[in-house]
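Q: Based on what follows, work out the 3D shape:
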Amino acid sequence: MTFNPSYLYTPSSSRVSPPIKSKIDVLPIDQLKWEDFERLCLRLAQVDHGKSNCEVYGIKGQKQHGIDIFGYKGAKYASYQCKRYQTIAEIDLEEAVKIFQERKWFSKSNEFIFCTSCTLEKTQVQEKFLKLKNDLSAHGIAFIKWDKIQISSILKEHPQIVYDFFGREWVKAFNGEDFLNNISKERRLDAVQIANYRKQLFNV
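A: This next block holds a predicted model:
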C-alpha cells in the first residue's frame, strides 16, 4: 500500500515551451516547477521499485533527513534527493552527501541517488562526484547521479512519462512519432492540455 499524496499522480502543471527542433536528445527538465520535478523523480523511481514500493518522504516543512524519496531495495533502501538547480557546484554535491551521512537514512540505504534538473558536466564537479562515489562505496552505498542528461536518457524508454510531464510535441520530437501515436490512442490529456484546462477552470 502506498501513502503518497494524491497530487503526486496528477499530470504536470508546469508550462513547458514546445520543442523548436524536430529531433531532441535532452528534455527541458529545468523548466519544470519544483513540485513537478519531484513527481518526475518519483515516477522514475517507481519504474525501478514499483508504485507501491516507492514513496515521497515527508511533506513540505517537515525535516526530511537529507532525502525526498525512498524505495525498497531488498533489505535496505534506495534514497533519493531531488534538487531543482540551474547549476551545481562541488560544494552542493559535498553538502548533499554530508547531510545524508549525518542522518538516519545513511545506515538504512545501499543506494543514494542525487537527482537534479541541471547537468553535472563540469570537470571539477565530475571529479568531486567520483570522489564522493568512492567514499560512499566504502560504506556499501552506491552513489548515483540523475542529472538532466541521465534523466533524459532514462525517459527515452518511457514516452508515457514524457507525455504526462512535457506534452505530445515533446514525445514526438524526443521519443518519436510512433510512440506518440500509441499514446494518442488512449485519448489522455497531455501536460499542455492539462495546464490549459486548469487555467480555464481558474478563469471560470
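
Q: CA atoms for contacts and neighbours, from now on please.
A: Fine.

Q: tell me what the helix or strand containing R39 is packed against?
A: Secondary-structure element containing R39, defined by DSSP states H and E: helix 34-49. Helices and strands touching helix 34-49, by 3 or more CA pairs under 8 Å, 6 or more residues apart in numbering; DSSP states H and E, are strand 54-56, strand 69-73, strand 76-83, helix 159-166.

Q: which of the residues in that helix are buried?
A: Neighbour counts over helix 34-49 (16 or more other CA atoms under 10 Å) mark 34, 36-46, 49 as buried.

Q: what do you get for stretch 93-113?
A: Within stretch 93-113, the residues that count as buried by 16+ other CA under 10 Å are L93, E94, A96, V97, F100, W105, F106, S109, N110, E111, F112, I113.

Q: Distance to R84 and secondary structure added to those, as CSV?
A: Listed next are the buried residues of stretch 93-113 as CSV, based on distance: CA to CA, whole Å; DSSP: H, G, I helix; E, B strand; the rest coil:
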residue, distance to R84, secondary structure
L93, 13, helix
E94, 16, helix
A96, 13, helix
V97, 16, helix
F100, 17, helix
W105, 21, helix
F106, 22, helix
S109, 23, strand
N110, 24, strand
E111, 20, strand
F112, 17, strand
I113, 14, strand
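
Q: Proceed likewise with the subsequent sequence, for comparison:
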Amino acid sequence: MIEVSGVAGDDGWATGEVIPPPDLPRPLTVTAPQTLNTEDLSWESFELLVRAVALRVDGAVSATGYGVRGQSQHGLDVVAWLPDGTILGYQAKRYSSYTVGQLKTAVRKFAKGPRPHSPSIFYMVLACNDENTKLQNAFAELKREFPD
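A: Below you'll find the predicted structure:
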C-alpha cells in the first residue's frame, strides 16, 4: 500500500489516506524446498528419519532399528509393524550418489539373504537424488526379479 501525503488530486483521495497502487504485482511464489537436506544428517539421524517416516507416513505402530553398527544386518536397517501385522523393512542409504551396481547389490543381498523379521514390503530409502533414469530402470528390473 502507498501512503499519499499532500493535496488530494483528481482521484478524490483525501490527504494522508492509504490508497492502493494502480497495478499490483503478482504475489511472490514461495514454496517449501522440494528435497530434504539429508546430506547434513549423520547416518544415525538419517536412520531416525526413516523410522519417523515408517511411523508417520506409512502408518506403522512401531518402528525400530535392526542391529547395531558393525553387525551383519542382512540389508535391513529399520523394521516397522503396521496395525494389521504387516511387517515393513527399510534399508537406509545416506550417500551423496548411488549407482545402479550399488542398488542391485543391496537389493539382491536382502532378497537372497535370510530376511530377518520376514517383511512383506521392502523399502530402499536413498538420501541422494534418485531421478536418474538408469537407477529407476534398474529398480523396476529388480522389482520384476524379486516380486515378493
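
Q: before we move on, back to that, which of the buried residues of stretch 93-113 of the first structure sits closest to P28 of the first structure?
A: I113 (20.2 Å; CA to CA).

Q: what does the closest one align to in the second structure?
A: Residue correspondence to the second structure (TM-score structural alignment): I113 of the first structure is matched to Y123.

Q: who's in contact with that match?
A: L88, G89, Y90, Q91 (CA atoms under 8 Å, 6 or more residues apart in numbering).

Q: next one: L130 of the first structure
A: By CA under 8 Å, 6+ apart, the contact set of L130 of the first structure is empty.

Q: please redo it, this time with the cut-off set to 10 Å
A: By CA atoms under 10 Å, 6 or more residues apart in numbering, the contact list for L130 of the first structure reads Q124, L136, F143, I144.

Q: Inside helices: which ones of these?
A: Among those, the members found in helices (DSSP state H) are Q124, L136.

Q: ok, and the most crowded of the contacts of L130 of the first structure?
A: When neighbours are taken as other CA atoms under 10 Å, the top entry among these is F143 (21 neighbours).

Q: What's the match for that one in the second structure?
A: When the second structure is aligned by TM-score structural alignment, F143 of the first structure is left unaligned.

Q: how far does stretch 182-201 of the first structure sit from the chain's center?
A: The chain centre lies 21 Å from the centre of stretch 182-201 of the first structure; the measure is CA atoms, centre = their mean, to the nearest Å.

Q: same deal with stretch 110-124 of the first structure?
A: Here stretch 110-124 of the first structure shows a centroid-to-chain-centroid distance of 11 Å under the convention CA atoms, centre = their mean.
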